[in-house]
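Asks: got a predicted structure plus its sequence, pasted below:
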Amino acid sequence: MVEATIDVAGLVGHRYRADDYYEVGREKIREYARAVQDFHPVHWNEDAADELGYAGLVAPTTFISIAAMLANRKLFETVITGYDVFVQTDQVFEMYKPVLSGDRLVSDVELAAVRRIAGKDLLTIKNTFTDQTGQVVQIMHTTVVGVTGEDVDAGISDAMERVIMHGIDVPSRTAAASRAGADEQVVTDPVSDTGPRHSPIARTRIPRTVIRFEDITVGDELAPRIAQLTRGDLVNYAGVAGDANPIHWHDGVAALAGLPDVIAHGMLTMGLGAGYVTGWLGDPGALTRYGVRLSNYTVVEAASVGSVEFTGRIKSVDPETRTAVVVIVAKSAGRKIFGLATADVRLA
């Protein structure tokens, strides 16, 4: 059995602030909206965004994962070493303020938890994003499984190095195991001495949804949606989102990772699912929490189109706050790819 090069559990609580802010670009929002097939007008047109009370284009729900990948790179490349591949399993977005074009976001990164289940390490990374006002706009929790060479072909690291884009380090059990310089990035409290100031906007703003609270009851179903994915969609998402993992576009590396074929990014399918809910709402800013547990993957073959079918159901309602919880089901080739997915929404 191959052991990780460091005691990962001993790193719980390791945290740092990203070296630079991430500026949310107008065209980047449009690029990402196209990549996740979200054509709500507020992601594309300033006039449409203004009609719903927004001061700029609104970023899709999962857009902030782009900034998180950049901020987390140091964690995966110099701190959490000892794994050949990381596989995403759970994702939670907590929204406190809509992310708009022109926002400057700073991410505080923390290794929040490590669990060992069935011989595998499950690592949870917490990203706390603050904007130029100093308020928390989103908190993102990402759980991944650290996979070592015993579970994948021994040649996967070499194969990835031959095909991956330049400027990206490949995780390796033999790579920079020492955390030289990493401890220097640790801060006592990455937000402030008194704790983060969560923006109240997402929970106090009057939502402008096309669905009114009086129109829904527990058990109501959302109209289904089928999203289609090609290899071109996967390559485009990889470039737009910065997820360079070749299992999403290279047959050989996918096979070495033990996969039946190239698979869609988990975050891409989550983005499709978020757009499914916000399209039903009519106001993307009315979504306050989105959580997904991935249970399977969407295979996208070279000679055919992959698809994901989304359905939804109202799980619960709260008349006092005019909120509801929506359960989302996503299936591909007859398999459930979301083990559990819920969206907390506010209604007009």
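Replies: Nice, thanks for sending it over.
Asks: from now on I want contacts and neighbour counts done on CA atoms only, so please keep to that.
Replies: OK.
Asks: so who does the residue lying closest to Thr128 once chain neighbours are set aside touch?
Replies: The shortest distance from Thr128 to any non-neighbouring residue, by Cα to Cα, 6 or more residues apart in numbering, is to Ile139 (4.6 Å). Residues in contact with Ile139 (Cα atoms under 8 Å, 6 or more residues apart in numbering) are 93-95, 126-129.
Asks: hang on, Ile139 in a helix?
Replies: No: according to DSSP: H, G, I helix; E, B strand; the rest coil, Ile139 belongs to no helix; its state is strand.
Asks: sorry, back to before: can you name the two of the contacts of Ile139 that are farthest apart?
Replies: Spanning the widest gap among the contacts of Ile139 are Met95 and Lys126, at 13.7 Å by Cα to Cα.
Asks: looking at those two, which is more packed in?
Replies: Met95 (26 against 21; other Cα atoms under 10 Å).
Asks: so that one touches Gln138, yeah?
Replies: Yes: Met95 is in contact with Gln138 according to Cα atoms under 8 Å; the separation is 4.7 Å.
Asks: which residues sit against stretch 174-190?
Replies: Under Cα under 8 Å, 6+ apart, the answer for stretch 174-190 is 5-6, 14-17, 77-79, 81-82, 108, 195.
Asks: can you select the buried ones from those in ChimeraX?
Replies: Per 16 or more other Cα atoms under 10 Å, the buried members of the contacts of stretch 174-190 correspond to this ChimeraX selection:
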select :5,6,14,15,16,17,77,78,79,81,82,108
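Asks: and here's the other structure:
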Amino acid sequence: MSSVVDAPDVASQVGHYYQAEGTYEVGREKIREYARAVQDYHPAHWDEDAATKLGYAGLLAPLTFVSIPAMAANRLLFETVVVGYDMFVQTEQVFEQYKPIVAGDVLITDVELSSVRRIAGKDLITVTNTFTDQAGEVVHVMHTTVVGIAGEGVDPEITRAVENIMVHGVNIFGGGRTPEEIAQARAKPTPRRPEGELRLSMEGAARIPATVMSFEELTVGAELPIRNARVSRGDLVNYSGVSGDGNPIHWDDRVARLAGLPDVIAHGMLTMGLGAGFVSAWSGDPGAVTRYGVRLSNYTVVDAKSGGEIEYSGRVKSLDPAARSAVVNIVAKSGGRKIFGLATTTIQFS
């Protein structure tokens, strides 16, 4: 399969920046729709009175909700800048929450190609999304790392198969622009983030978490109750529609096998959303998380008949008395394999 440009050329575009057109208004029903998709039934995502009791001005969005506006905003980057690859595999995700997002918030999404690293002949590409609110303050930052794969090891049939079944107007492998358009974009000076410090949310920093336990009740080594989550093919199709991630490896057997997978697999972001809900069910306050980082090491196979199962467990790794925060290690297993190579979350307590 021929590439539009040589993959290593993408490294020269590190720092490429733009602000997504328009804004994203966080809708109340979209929050509920997304919470259902990641099986997160914390009352603050569903009931306005429950959210108000925790100190929120509206229905609370799940931590990984920002992946929705990011998916749309990043499309241009993968059509004009991060090109020359035949496939992308998600490998790492970091969420930094400075202020919990609620219904009615209007988000501005920035996109930056923040890093390209070559390891073992493959490119690890990191895209950073910065979300600011109506006041111009940063409420959330998300770092997404994917592995760009080109040439050998990619079945040339996959492109044709995907084109025949994908939603019209969506190209999951980038390359939505002609070679001439890409060349013109590359000929222009690389746009950079405007100078000046970003303002972090003061309201978020001042908020007192409404956790079910106080910091003094925590102990290093304390274990979280195990959660067993089940996902079906229907869950995967639902998540694809809600999140905007239409990659057919999550719902089409043939494309999954052309991609070198044993069968259809669950979205990495879906497994992270389930993990975030697992933690907030224990802490009692989804907005108390300040950082959530996951390195994916394997995948969850979702059989057409029996579905897939993921077991989540956790343990308090460390405590910071000055910040009144705890770092929790999260373990996720499916089919006897760890699907999270390394996963931690930092939570502030009352």
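Replies: Arrived safely, thanks for sending. In this text, all values refer to a predicted model and were calculated from it rather than measured experimentally.
Asks: give me the TM-score for this pair.
Replies: The TM-score (TM-score structural alignment, normalised by the length of the first structure) is 0.95; 346 aligned residues with a Cα RMSD of 1.8 Å.
Asks: including secondary structure and distance to Ile314 of the first structure, could the contacts of Ile139 of the first structure go into TSV?
Replies: Formatted as TSV, the contacts of Ile139 of the first structure follow (DSSP: H, G, I helix; E, B strand; the rest coil; distance: Cα to Cα, whole Å):
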residue	secondary structure	distance to Ile314 of the first structure
Phe93	strand	19
Glu94	strand	19
Met95	strand	20
Lys126	strand	28
Asn127	strand	29
Thr128	strand	29
Phe129	strand	29
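Asks: top of the residues you listed by neighbour count?
Replies: Asn127 (29 neighbours).
Asks: counterpart of it in the second structure?
Replies: Using TM-score structural alignment as the criterion, Asn127 of the first structure maps onto Asn129 of the second structure.
Asks: returning to that earlier point: so which of the contacts of Ile139 of the first structure comes closest to Arg104 of the first structure?
Replies: For the contacts of Ile139 of the first structure, the nearest to Arg104 of the first structure is Phe129 (9.6 Å; Cα to Cα).
Asks: residue contacts, the nearest residue in space to the closest one that is not next to it in sequence?
Replies: Nearest residue to Phe129 of the first structure, sequence neighbours excluded (Cα to Cα, 6+ apart): Ser107, at 4.6 Å. Shown in contact with Ser107 of the first structure (Cα under 8 Å, 6+ apart): 17-18, 21, 67-68, 71, 127-130.
Asks: which ones among those lie within strands?
Replies: 17, 127-130 (DSSP state E).
Asks: save these as TSV, and put in distance to Asp189 of the first structure too.
Replies: Listed next are those as TSV, based on distance: Cα to Cα, whole Å:
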residue	distance to Asp189 of the first structure
Arg17	10
Asn127	13
Thr128	12
Phe129	14
Thr130	14
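Asks: over in the first structure, find the residue span stretch 333-341 of the second structure aligns onto.
Replies: Against the first structure, stretch 333-341 of the second structure falls on residues 331-339 (TM-score structural alignment).
Asks: list of residues touching that stretch?
Replies: Residues contacting stretch 331-339 of the first structure (Cα under 8 Å, 6+ apart): 292-299, 306-310, 328-330.
Asks: let's see it at 10 Å
Replies: Around stretch 331-339 of the first structure, the neighbours that count as contacts under Cα atoms under 10 Å, 6 or more residues apart in numbering are 89-90, 226-228, 266, 269-270, 273, 292-300, 306-311, 328-330.
Asks: test my guess that Arg36 of the second structure contacts Tyr239.
Replies: Yes: using Cα atoms under 10 Å, Arg36 of the second structure is in contact with Tyr239, at 8.9 Å.
Asks: which of those two has more neighbours?
Replies: Tyr239 (23 against 17).
Asks: tell me the residue in the first structure aligned with that one.
Replies: Using TM-score structural alignment, Tyr239 of the second structure pairs with Tyr237 in the first structure.
Asks: quick one on the thing from earlier: overlap in contacts, Met95 and Lys126 of the first structure.
Replies: 139-140.
Asks: before we move on, back to that, out of the contacts of stretch 331-339 of the first structure, which are inside strands?
Replies: Going by DSSP E, the strands hold 89-90, 226-228, 292-294, 306-311, 328-330 from the contacts of stretch 331-339 of the first structure.
Asks: go ahead and build a PyMOL selection from the buried members of these.
Replies: Applying 16+ other Cα under 10 Å to those, the buried members can be selected in PyMOL as follows:
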select buried, resi 89+90+227+292+293+294+306+307+308+309+310+311+328+329+330
